[in-house]
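Asks: the following comprises the amino acid sequence and a computationally predicted model.
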Amino acid sequence: MKSINKYELLEKAILNDPLHQLFDAVDAISVQGYNEDRRVIYWNRGSEIIYGYTEEEAIGQKIEDLIIPKDMCEFVISAHRDWVQKGIEIPASEITLHDKDGADVEVFSSHVMFTNQYNKKQMYCVDINMTDTKNAQAQVSFKEHMLQTIFEATPDLFFLIEKDSTITDYYAGSSKNLYTPPSKFIGYKISEVLPADVAKKYNTYINKVIKEAAPFTFEYELMLPHGLTYFEARINYLPEYQQILTIVRDITEQHRSSQTIKQHAYYDTLTALPNRFLSLDRLSQMLNEADRNNENVTVCFLDLDDFKKVNDSLGHEIGDKLLIEAAKRLKKATRKTDTVGRLGGDEFILLSPGLHDEMSIKVVAQNLLEVFRKPFHIDGRELIVTLSLGVAVSPDNGTTVSDLLRNADTAMYQAKTLGRNAYSFFTKEMNTAMIRRFEVEEQMRNALERDEFEVFYQPQFDSRTQNVIGAEALLRWHNPALGNIFPDEFIPIAEQTGLIVPIGQYVINESLSFLSLWQTQQNNDFVMAVNLSPRQFRDKKLLKVIKEALKKANLSPDHLELEITEGVLMTGQSYITEALIELQELGVKLSMDDFGTGYSSLSYLRQYHFDVLKVDRSFVNGITINKEDRDLVKASIAIAHSLGLKVVAEGVEISEQLNILNDLGCDYVQGYYFSKPMPAQKFLDYTENYQRET
C-alpha cells in the first residue's frame, strides 16, 4: 500500500486566500492559481520571472493561452476538466512549457486542487525551473518549508485513516481541538478513540466514501476541556493509497451564528417561546399527524386581559417583564407534548394534541385561568392580569391552520364579551358575530362621507335649581344597510381601526357649531361636554382642531368641557400629559369621566388639573338601595369639592336618586329622569320649552 506524507496531504486540503501571502514572498518558484475555467486567479513573482508575463498580463487569461504549447493544449484542458469534474488528479512531472517570447521552459510541475469558501475548486501549479538543478533542489527544500509553514498557519486538523478506520497519521497546527493525545489515537481505530455516536457517524461515512468514491461532509460535536465544540469533517478516499483523507474544521462560531439566526427566525426574542411562524408550522405538523392517526388537535388562543393598560401606564419595560413571566406560567401549566407560542403582543397560542374529550380540554382551560389568577410580582409591584381563552378543536372546528387559528381567535373574543378571565369553545354562531364586526368596520370606513353620523345631545342640569346648564354630545350612527348601530358596538371598532380620529373631529366641530347656535337662540351661556378617546390624543392635530372649531363657532374655550376616561390617563404617555397641559392653558375645561371605576383615579386627580369629576352611573344606580354605593358617591363628592372640582352625576333615572344627590351636595346631574339624548332640533325645542316652564 502506498503511503502519503504530510506535504502530499496538503495537496488534498483547502487553501484559503490569506495563504497567498506565503507564495507572494517567493520568487524562486512559480506558483499559479487557476479557477474552474482554467483562468489565472493567482500569479506570483516567480511566475513572472520564469514565464515573462506580469501579473497584470496573466490574471484572467486561460492557461492554454499563456504557457502551454499548442500540441499540449487539448491534453491540458482535458486533464484539468477530469480533475475538476471527476477528481482525477494531474500527476507531478517534468514538462516543457513556453514563456512569453515562445521559448521553451523546462520545469518540474506539481499541482494541487483546493476548494475555497464558496465551494469553488481552484488548481494551484507549483513549477520549478529545471535549468538549474541546484536551484531546483533549493526550491524543493523551500517548498517543504513553505508547506510546513502552511500547515502551521492552517487551523484545520488532518488525518489519514485506513479503510478499517485505523488512524495512521495526523497533522494539527494546534493540539487544542484534539480529543485525545496523539499517543492515544495513532494506530487505534476510530471506535476506540471517539464517543460511540461520533464514531458511528465516522464509520458510516467512511463506508460511503469508499463505496461511492466521492467526497462527503458531515458535522458532529465533542466536549473538549475548553467547552462544547462543533466540527465539520470532510473526507475523501484516495484509492491509489488505499487511505481516507480527513480534514476536520472547528465550526463552533459558525454554529453559534447559525443557532442565533435560527433563534431569531423561529423563536420570540422576548419570551424565547416559538414565534408565530414556528407555532403555525408545528400546528400544521400536528394536523398531519392527527389525520394519519384519526385524532384531534386542540388550539387555544390566549390573550392577556387589560395588558395594554399595564403596558401604557407602567411602561414597556414592566410590560415586557410581565410577558416573560406569563410565558413561564404557560410553560409550567402545560404538557411536554404541547406547544406554547407567542403570536405577538399579548397574544399566545397553545397547541395540544391528543385531548380526547371536551372535559379534558376544559380541565386544561380552567388550569390556565387558575394559574393567571395569582398576582404577578414585577419590580416590587403586584399586578393582577387575567386571561381570556378561546378554544377550537380539529376536525370539528376546522382542518386547516388558518381555519383553526381564526376560529380560536373568534372564541377568545367571545370569552372577552363574557367578562374576561374566562374561556369559550368555538361555535358556528360565533362566526355570525365576527361577520357582523367585519360588516360594521366596512360600512364605517365611508360613513362620514355618506353623512350617516349624527350628534345627539343629553342635557345636564343644576342639581339644586334643576336649570339646564349644558349638554353632553353623544354620537349616533344609522347605516342604510345595517340600521341603527349602538355606540357600544361601533366606538371600540372605530378606536381599534383609528377611524375614531376623523369621527372625533366631526363630533367636536358639529357639537361646537350647535353650541354656538344654542347659546344665540336662547341667550344663555351653556357648556358642551365632548368625550375624547385614547386614540385621539395620539393625533398631533388635536389641539389645532379644537382651536379652529372654537374659533369657527366664535366660542370661548371655557364653554367646552372635554371628558377624559381613566383609560386615557393610564397610558402614562408623555404626549397625554403634554396635550392636557396645552388644553388647560387654552382654557378648556377638563372632566374625569367614569370616576370610581378604576383603581388609581385619586392619583390622577392629584396629577392633572381637572375642573369636573363625573360619577359613574353604576354607582348612582345603587345609591337608593346600597349603602356602600351611597358612601362612595358621598366620598367622591367630598374629595372633588376639597380639590375645587364640580361634580356631575350621570344615570339619574328616578326622583329618589336626585334627592339623595342633592342631599350629598352634588352639583350637576343628567339622566333619563330628565331626558334621553336627542337630535339637535328636538333638543333645542326641549330646552327652550323647559326653560320657559321653569
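Replies: Everything's here; your move.
Asks: C-alpha only now, for contacts and for neighbours.
Replies: Fine.
Asks: can you give me the helices in the stretch 451-600 of the chain?
Replies: Counting by DSSP state H, counting those that start in this stretch, the segments of the stretch 451-600 of the chain that form helices are 487-497, 500-522, 534-537, 542-553, 566-569, 574-586.
Asks: ok, now which ones touch Gly470?
Replies: In this structure, Gly470 makes contact with Pro459, Gln460, Phe461, Phe526, Val527, Met528, Ala529, judged by C-alpha atoms under 8 Å, 6 or more residues apart in numbering.
Asks: rerun at 7 Å
Replies: By C-alpha atoms under 7 Å, 6 or more residues apart in numbering, Gly470 lies in contact with Pro459, Gln460, Phe526, Val527, Met528.
Asks: another one to put next to it:
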Amino acid sequence: MTEITSLLPGAAGDHSGQTPPALLASAFRLAGVGLCRVSGIHEPVSLDPVASGMIEIADGARPRALLRQADPESRSKLITAVRRALAGEPGRLDMSWLLGDTLAHTDVGVTLSDDDGVPVLLFTLADRTAEREEMAQLRRRNKHLWQTVDLNPQLPWLAEQDKGVIAVTDRYLKLVGLKEEEALGFLGWMKVVHPDDLEKMQAAVGRAMMTNEAMDIRLRFKVANQEYRWMRSQCFPLRNEEGNVVQWYGYTEDIHETVLAEMETRWAADHDSLTALPNRALFNRRLDETIARAAQDMTRVGLMVLDLDHFKDVNDLFGHDAGDKLLVQFSKVLQNSIFVEATIARLGGDEFAILLPNLENPQVMQDTIDAIFAELKTPIKFDGRDFDCRASAGWAIYPTQAANASELFKHADIALYEAKNTGRGRYMAFEPRMKNAMQRRVAMINLGREAVENGRLLPYYQPEYSLETGEIIGFEALLRRRDRNGAICLPGSIYEAFHDFEVAEAIGIEMLNMIVRDMADWRARGIDFGVMSINASTAEFRNRDFIQRLIDHADGAGIPRDRFCVEVNEDVFVGRAAPLVRQMILELKQEGFSIALDDFGTGYASLSHLREIPVDSLKIDRSFIMDLFGEAGSGNDSAAIVSAIIKLGHSLGMTVVAEGIETRRQAVFLKSHGCTIGQGFLFGRPAPKAVVEELLLGARKIA
C-alpha cells in the first residue's frame, strides 16, 4: 500500500517493469476499491468515481468535507492516521461515514506519497458496509445465544465416548461447588450424585452408551451448600456421517421445586389430609401388593377394620371441628398402640383399617386389638372436654379366612358389622356363619330401599280405645310392605333396613307422607280419627330436619299439631346422640306435638328418661301384658311391674297406654289398676285405610 503513489499517473519515478497505472486503476475499480488523493489542506480532493460514490463526496471537494462526512468516532481515528502517515507511518483503519440516516463502513488505507516531488496523501477505500452489518448481526445473535444459555436453567455439557464429560459451564461449576478438573471425565458426576442414586445413574449411562440412545434421568445432586437438590439430566448422541456416535450433548436442569411439588401432589393423592394416614386408594394398592407377595411366599396377612362408635353424634352435638379432632386423636391411638409391621389407613369418615403383613401367629391380631382397646379406655381430651372414645373392630386373616384381597376386606368388614350389631365397643374375628347373616342383612336393606323406590310401603292403623268408655280415641300408624306377589309383610321382613340411617330415614319420610295424606282426607270428609301416633326411628332423631318436616306436613295439611303423637323408643337415647334427642323432643313438645315413650319398661334407663324429657304418655311394653298372669312362666312379676308402671305414670301426670291386650281378663286387670287406654288384638288388628274408615263410620265403641 505504501508504494501505491508510485503507480499512479504523473507520479515520479520509472515505470519500467511495473504494471501500467491505468491498468492498475482499472483493477482497483473492478475490485471495488476507491482512490482519494489529498495534496493540501486548502487544495481540492481528488476522488475517483468508486470513492465518490462510496462516501457520497463529490470529486474536487475540500478536505474538511471528508472530516464532516466521517462519523464522530471515526473522525478522531482519521486525524490520528493522517498524522502518522505524514510522519512516514502508513496505516489502515475502519471508518464509518454519515450518509443521511445510514452509515457506510469502509476499510481505509492511508499513506504519504509524492506527485512530481509534491507530497500527497493517498487514501484507498474498500466498502465493508454489508460485511459490517452481517458481523453486527452475528454479534447480536451470539449475544442472544449467550444470554439464552446464561439465563436458561438448563446447564449444558459435552461428553465423548472414551473421555466422559469434556466440557461444562461455569454456572454448573458454581452450582455444585467443583473445580473444572474435578467435574470432567467419567467420575466427575459421581462426586455430586446422591449415594442412593448412583446405581440408577450408572445403569442409565451404561444403557445409553451401549444402545447409543438418548438418556433422560432424575437424580439428586449435591450443590455448593452441601444440600441435595433434584436435577434432570438429559443427553443426546451426535453421530458422524457413518452413523457412529462421536459426542454426547447434554444438559442438567434444576427441577427441585417441581419434584417436591409432584411429591406433594402424589402424597396428597394417597393420604388423608386430616390424619396424614394412607387413604383408601393407597391402602387398597398395598393390600393387593401384600396379598400377592403372601401368595408367593406362603405367608399370612391380617386385616383389621375399625370405626368409632356413635361418631356422627359427636359431629351433631359438638360440631365437625370436634369430630375432626377426635379422628386425629384416634389415629394417634392406633399409631401408638401398634409395634409390629403394619399399614394404618383412614378409609373415610370414621372408618380405619390396619394391614399386618407377614403374620407369624394369629395371636398378634388379638394382642393388637387388645392394645388398642386398652388405650381407648383413657378418655381423649381436647378443648377442655373428656371424650369417652369407643370403637368397634372386626378382622380376618389370609389365607385361612379369605382367598384374595377383596374377600379378606369383605370378611373383616362383616366381622366389624357383627361386632357393632352385638352392642358396639366390641371386636370380633370373622366366622363363616357371619357371611350368611350379612347376606340376610343386606337383603333386608335392599328390600327396604326397593319398597321406598317402588311405592311398596303402606300404613296400617291400629285403634287405641278408652278402657273407661270403650270409645276409639286414636290410632297408631304401623308400617307394612307389599311384596312383589302382593302379599302384605310385617316390618320384621325389613328389620335391618331400620339400622341403615339412609334407608330408615327414607322409609320414615315416605310413611309420613302417606299418613298425613290419609289424615287430611279423613279430616276433609268430616271423619274424626282422634290422635294419630307416629313412630319416629333412631335415624330420624339423628337429623334435625325431622322436626321441620313434621311441622311442614301438619301445617300444610291444615291438621292441628295436637292431633299428632310422636312415639319414641328408648333405643334413640343410646350413644352420644342422647343430648341431641332430648333437645329435639323438647322442641317437638314446644311446637305442640305430644310425646309418648314406647315399649316402656324394657329400656336400660327408663326412669332417667322420664325425668329428663317432657313425656305425655307411657306405653307399657306388650311383653308385660302378655305375661300378666304368668302365661310365660314368670309368675306374678309382670303384674307387679305393670301395676307399678301405672302408678308411676299417674304420679307424674302422664297417660298410661297398655299395648298387646288380647284377652278381656287382661283388659279388666288394667282398667281396675287405673290404666285408661288399651291397644291390642282384643280391640282390633292393624288395618288399611279403607277398613279403618268403616270402623270410624260405624260403631266407635267396643262391646
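Replies: Everything's here; your move. From a predicted model like this one, the values you see are computed outputs, not experimental measurements.
Asks: quick one: TM-score?
Replies: A TM-score of 0.63 describes the superposed chains when it is computed by TM-score structural alignment, normalised by the length of the first structure; 522 aligned residues with a C-alpha RMSD of 4.5 Å.
Asks: need the helices of the stretch 451-600 of the first structure in CSV (columns: distance to Cys666 of the first structure and mean neighbour count).
Replies: Formatted as CSV, these follow (distance: least, C-alpha to C-alpha, whole Å; neighbours: other C-alpha atoms under 10 Å):
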stretch, distance to Cys666 of the first structure, mean neighbour count
helix 487-497, 27, 15
helix 500-522, 24, 19
helix 534-537, 28, 19
helix 542-553, 29, 16
helix 566-569, 21, 20
helix 574-586, 24, 15
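Asks: nearest to Leu613 of the first structure, out of those?
Replies: Taking C-alpha to C-alpha as the criterion, Leu613 of the first structure comes closest to helix 566-569 out of the helices of the stretch 451-600 of the first structure, the separation being 11.4 Å.
Asks: quick one: contacts of that closest one?
Replies: By C-alpha under 7 Å, 6+ apart, the list of residues contacting helix 566-569 of the first structure from outside reads Ser533, Pro534, Gly598, Ser601.
Asks: how about CSV for the residues you listed, with distance to Ile654 of the first structure added?
Replies: Formatted as CSV, the contacts of helix 566-569 of the first structure follow (distance: C-alpha to C-alpha, whole Å):
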residue, distance to Ile654 of the first structure
Ser533, 30
Pro534, 32
Gly598, 26
Ser601, 27
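Asks: now, which of those sits nearest Ala58 of the first structure?
Replies: Pro534 (71.9 Å).
Asks: tell me the contacts of that closest one?
Replies: By C-alpha under 7 Å, 6+ apart, the residues touching Pro534 of the first structure are Val568.
Asks: picking that back up, now, the contacts of Gly470 of the first structure that are in strands?
Replies: The subset of these located in strands under the criterion DSSP state E comprises Pro459, Gln460, Val527, Met528.
Asks: quick check: the second one vs Asp667 of the first structure, distance?
Replies: What it means is Gln460 of the first structure. Taking C-alpha to C-alpha, to the nearest Å as the measure, Gln460 of the first structure and Asp667 of the first structure are separated by 10 Å.
Asks: more neighbours, those two?
Replies: In this view Gln460 of the first structure and Asp667 are compared by other C-alpha atoms under 10 Å, and Gln460 has more residues nearby, 26 against 20.
Asks: my guess is the more buried one contacts Gln670. True?
Replies: Yes: between Gln460 of the first structure and Gln670 a contact is recorded at 4.8 Å, counting by C-alpha atoms under 7 Å.
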